Each structure stands twice: as C-alpha cells, then as structure tokens.
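S.K.: sequence? don't have it. structure:
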C-alpha cells in the first residue's frame, strides 16, 4: 500500500483495475509510478456495465482529493473506448462504449483500456522494462495469457498474443498458469510448453525483451532459467499494481 495523497496531489489521476473477481482503485503519482492508498471491492454479480459503473462511482467517492483523469482497465479488447470481447465478464459488455458509460456515470473524463495493455505499459514506464528501448513484449501468465507490445515507449494495443494458434491449440490453453495447475504439471514440464510459446513469439516479432507477469512471476526463478531463448526474459516487478498504474498513465495521456 502506498503513501496517502497530499494536498498537492489534487489533479492526481486515478487508476481502476476491473477484473473478473475484484475491482481495485488508487490514485497514482505519475512522477514515481507509485499508487496511493488502494481500495478493493468484489466485482458485482452479474458484472453488467451498469453494475460496474455504479461500483466505479462508489470507489471514486473514496478519493475526493484526486480530481485528475480516470483510467479503467477492462479484461477484453477495447478499441476507441468500445469493448469488443468479454471472456471473463458479462457478455452485455460486448459493443458497449465504456468510455461514454463511465464518463457519464462519474461526471469525469474516463479512458478505458485493455487490462494487459495497461499492465504492460506500466512495466515499461516504471517496472522491469524501464529505460529499455526497442520492442518489449509483456506477457501475463494467469487464467489466460495477456500480452502487451510496446515499441520505444509506444503501446500497440490489443495484441491478444495468448490466442495465437500454436501446434493446433490456442496458446493459452496449454501455456497459461491455469493449464499448469489444472494438469498438475511440474515446472519443468510447464517450461517445455512455455519454451514453445516464447520461441514462437521470438520468431514472429524479434523482440528486444520479454517481461513475464502474473502471480506466478513470484516464482520466476523456478521456470525462467529453464527457457532457452535469444531474447532476454525477466519477471515483472509491479505485479498487482501494474493495472492500476497503467490505467492512470494512459488516462493522463489521453
């Protein structure tokens, strides 16, 4: 948990990370990338656009000092503020202009972004890829595989590299952390699948750096050394705060 807001942070942007199980919110100091005190609530069931918008309004009320722009992550493809996929949230989100929905509900300027894109940009600006130029690919290994492509600090949105078809399978169905747990794979066996996945990304994109996030990144020393790649691969450092930080950063830039 970060430092509470000071009186000088009146225009501090707010990041809100909307996930399938919880919604997290904090004001973010963009000079340091540090979020302030964080609030978290359970994602409403069902997670309809209207229900989530009401939750966002309630969360923002907890941070009256932060009057800057608001960024909200969504676990789906987002193009120009409109949600185009909804794998882990209510299907009512499909086709929803989330920028307009949240902006109208809150009375503030709100910018909505894909959750993996937000986390990836945060890692480039403040985390494991800070100061690195060229193409950085940030992947999150969790229930699925999220991805973000950032070239010289510029985000290429909605890459969805977890859905590449590799050996006839949707990549995340075999290489996500959920697959490791469901099949009770050893780290060595899982690393064999990760090797195939990251080798494919390496062949397609020739990146300068891979960053690996998700909760399993805390155990990166158990599987990353097993991978043999030409590209440097490192664990993410911002972890659970990356979505909040990235959302606030992208909102400030919008």
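M.R.: All right, it came through fine. Note that this is a predicted model, so its numbers are computed, not measured.
S.K.: could you use CA atoms for every contact and neighbour count after this?
M.R.: Fine.
S.K.: contact partners for residue 56?
M.R.: 16, 102, 106 (Cα atoms under 8 Å, 6 or more residues apart in numbering).
S.K.: these two touch, right, residue 34 and residue 244?
M.R.: No. With contact defined as Cα atoms under 8 Å, residue 34 and residue 244 do not form a contacting pair (9.8 Å).
S.K.: for comparison:
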C-alpha cells in the first residue's frame, strides 16, 4: 500500500449518468495512471453500481488506501436521497422504474462501497467534488457542471453549503435544467445553439445567486462557444476526479468537518 514517506493514495471515482471513471491519485493529487472507464450499466440498481465501481477499482491496477466517490444526485452523510439517472429503465431521460426509485431512496452507498472495496470511503455529490478541486475559498463560489445533466455546488469561504438540486428546477419551455442543458440537448442542437442556452442559464442565475465567482466545468464545458462573463471561469472535466483528494482534508462544512459528510 503506501510506502514509508508517502502520503495516502486515493481511489477517485466519478459516477456519471452515461459513464464511470476512476483513477488512483498520489497524496499531492497526481494521477498515477490513465483513467479507467466503463459505460454506466442500465438498469442500475445499487448492487449493480457497486459491482461496476469495484470492477473499475480492479481495472486501475493500482493499490490505494482510501476512496472518494462523486455520485450524481443528492447524497447526505453517504446516504442517497435522490438520483435522476440510476432510477431509470435504460439511462438518462428514459422512464423511471418504481422499484429502482425505492431501491435507491435511503440507500447507504458510502457504507456499501466501503464494504465492497475494503477501504475507508467517502461519497459526495459529483459537482461538489469537482468544486473542491477548483475553488479558491474566497467569498461565495458556485460550481456548475455540464454533463449528462446540470450539476451544482455552493461554497462560502471554502465551506460546502447544503446541496441544491438545481438540475430538477424548471428552466424554460416547461423543461428542467437537466433536460435543456444536458448532453442530449447539446447533441441535438449543436454546440452554438446549446451555448446560447448556457448563457441564458448563467445570466438568469447571476442575480439569484449573486456569486463572487462561478466555475463552469464538466464534459460539456469545452463545447461552450460564447463568452459567459468576467465573473465566470471555465474549468476542465478532470476535476470530478481530482477533487477526491480535498474531500479528505480537514475542512469544515456547516460546523462539521468534511470527513463527517
């Protein structure tokens, strides 16, 4: 495992609606190998996702001491309260199944993964982990991730604030942010038309959230063709993994250390 003089190695896993990624990071956050990838399996009850993450861990071929997992949905204290994709029959934006909704609601994904992987494990919303990699801990910082849908994370002077599931809020034409800004919409519209929607979303959220700095990341960020404003920074998609290191730092969130999340 960890050699003398080295810090802990972290298995960082990014669970997405269409794909799963994993890498092992050194103590300073350096990836130790090329990312391992799998398509997200559907239908995806909890045990299927746990098996997929275990397979990813094996595919890295690297030893690790602890695990950080980004999960798409609302997670509190390692327990799933809602997830938009894994409850569907065949993947994002397909009909949900009642049995999958019931299976995921209240599921302790953190405990299940810790048991399967045999290492201390922490699970947080995927956008929040991406945010941990990029924030400067100065003022009110907001992170939006553009991928299968829209992820959102809020930080006040580096303190992670309670999760807001912005993705499910109505945005335009009777559809949610997920439906209007996710990769399905981008592929249908083309990058430029889709970029106009992103600008509209940012401009609409600016007076609501009044951030000091907005970070826009995720796999869709590289496809944005228009300027978003001087208060916006575009960041790389790799942060969904790299934030896994800072998840283990001695930070405070709403009066609790990050490790208590």
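M.R.: Looks like it arrived, so ask away. Only a predicted model underlies this, so the values are computations on that prediction, with no experimental measurement involved.
S.K.: quick one, which of residue 34 and residue 244 of structure 1 is more surrounded?
M.R.: residue 244 (31 against 20; other Cα atoms under 10 Å).
S.K.: that one maps to what in structure 2?
M.R.: Structural alignment (TM-score structural alignment) places residue 244 of structure 1 against residue 241 in structure 2.
S.K.: so what sits against both of residue 34 and residue 244 of structure 1?
M.R.: residue 28.
S.K.: coming back round to it: now do the same contact list for the match of residue 244 of structure 1.
M.R.: Counted by Cα under 8 Å, 6+ apart, residue 241 of structure 2 has contacts 12, 13, 14, 22, 23, 70, 129, 130.
S.K.: show me what residue 18 of structure 1 aligns to in structure 2.
M.R.: Residue 18 of structure 1 maps onto residue 15 in structure 2, by TM-score structural alignment.
S.K.: for that match, give its distance to residue 120 of structure 2.
M.R.: Residue 15 of structure 2 is 18 Å from residue 120 of structure 2, where distance means Cα to Cα, to the nearest Å.
S.K.: with residue 36 of structure 2 instead?
M.R.: 20 Å.
S.K.: who has more neighbours, the two?
M.R.: Set residue 36 of structure 2 next to residue 120 and count neighbours by other Cα under 10 Å: residue 36 wins out with 18 against 15.
S.K.: is the more buried one in contact with residue 58, as I believe?
M.R.: No. Contact criterion Cα under 8 Å: residue 36 of structure 2 and residue 58 do not qualify, at 9.3 Å.
S.K.: what about the closest residue to residue 86 of structure 2 other than its chain neighbours, neighbour count?
M.R.: In space, not counting the residues next to it along the chain, residue 86 of structure 2 is nearest to residue 44; the distance is 5.4 Å by Cα to Cα, 6 or more residues apart in numbering. Per other Cα under 10 Å, the neighbour tally for residue 44 of structure 2 reads 20.
S.K.: residue 44 of structure 2 matches what in structure 1?
M.R.: Using TM-score structural alignment, residue 44 of structure 2 pairs with residue 47 in structure 1.
S.K.: ok, longest helix in structure 1?
M.R.: helix 187-205 (DSSP state H).
S.K.: where exactly do the strands run in the stretch 151-261 of structure 2?
M.R.: Here the stretch 151-261 of structure 2 has its strands, by DSSP state E, counting those that start in this stretch, at 159-160, 170-172, 175-176, 213-217, 232-234, 252-253, 256-257.
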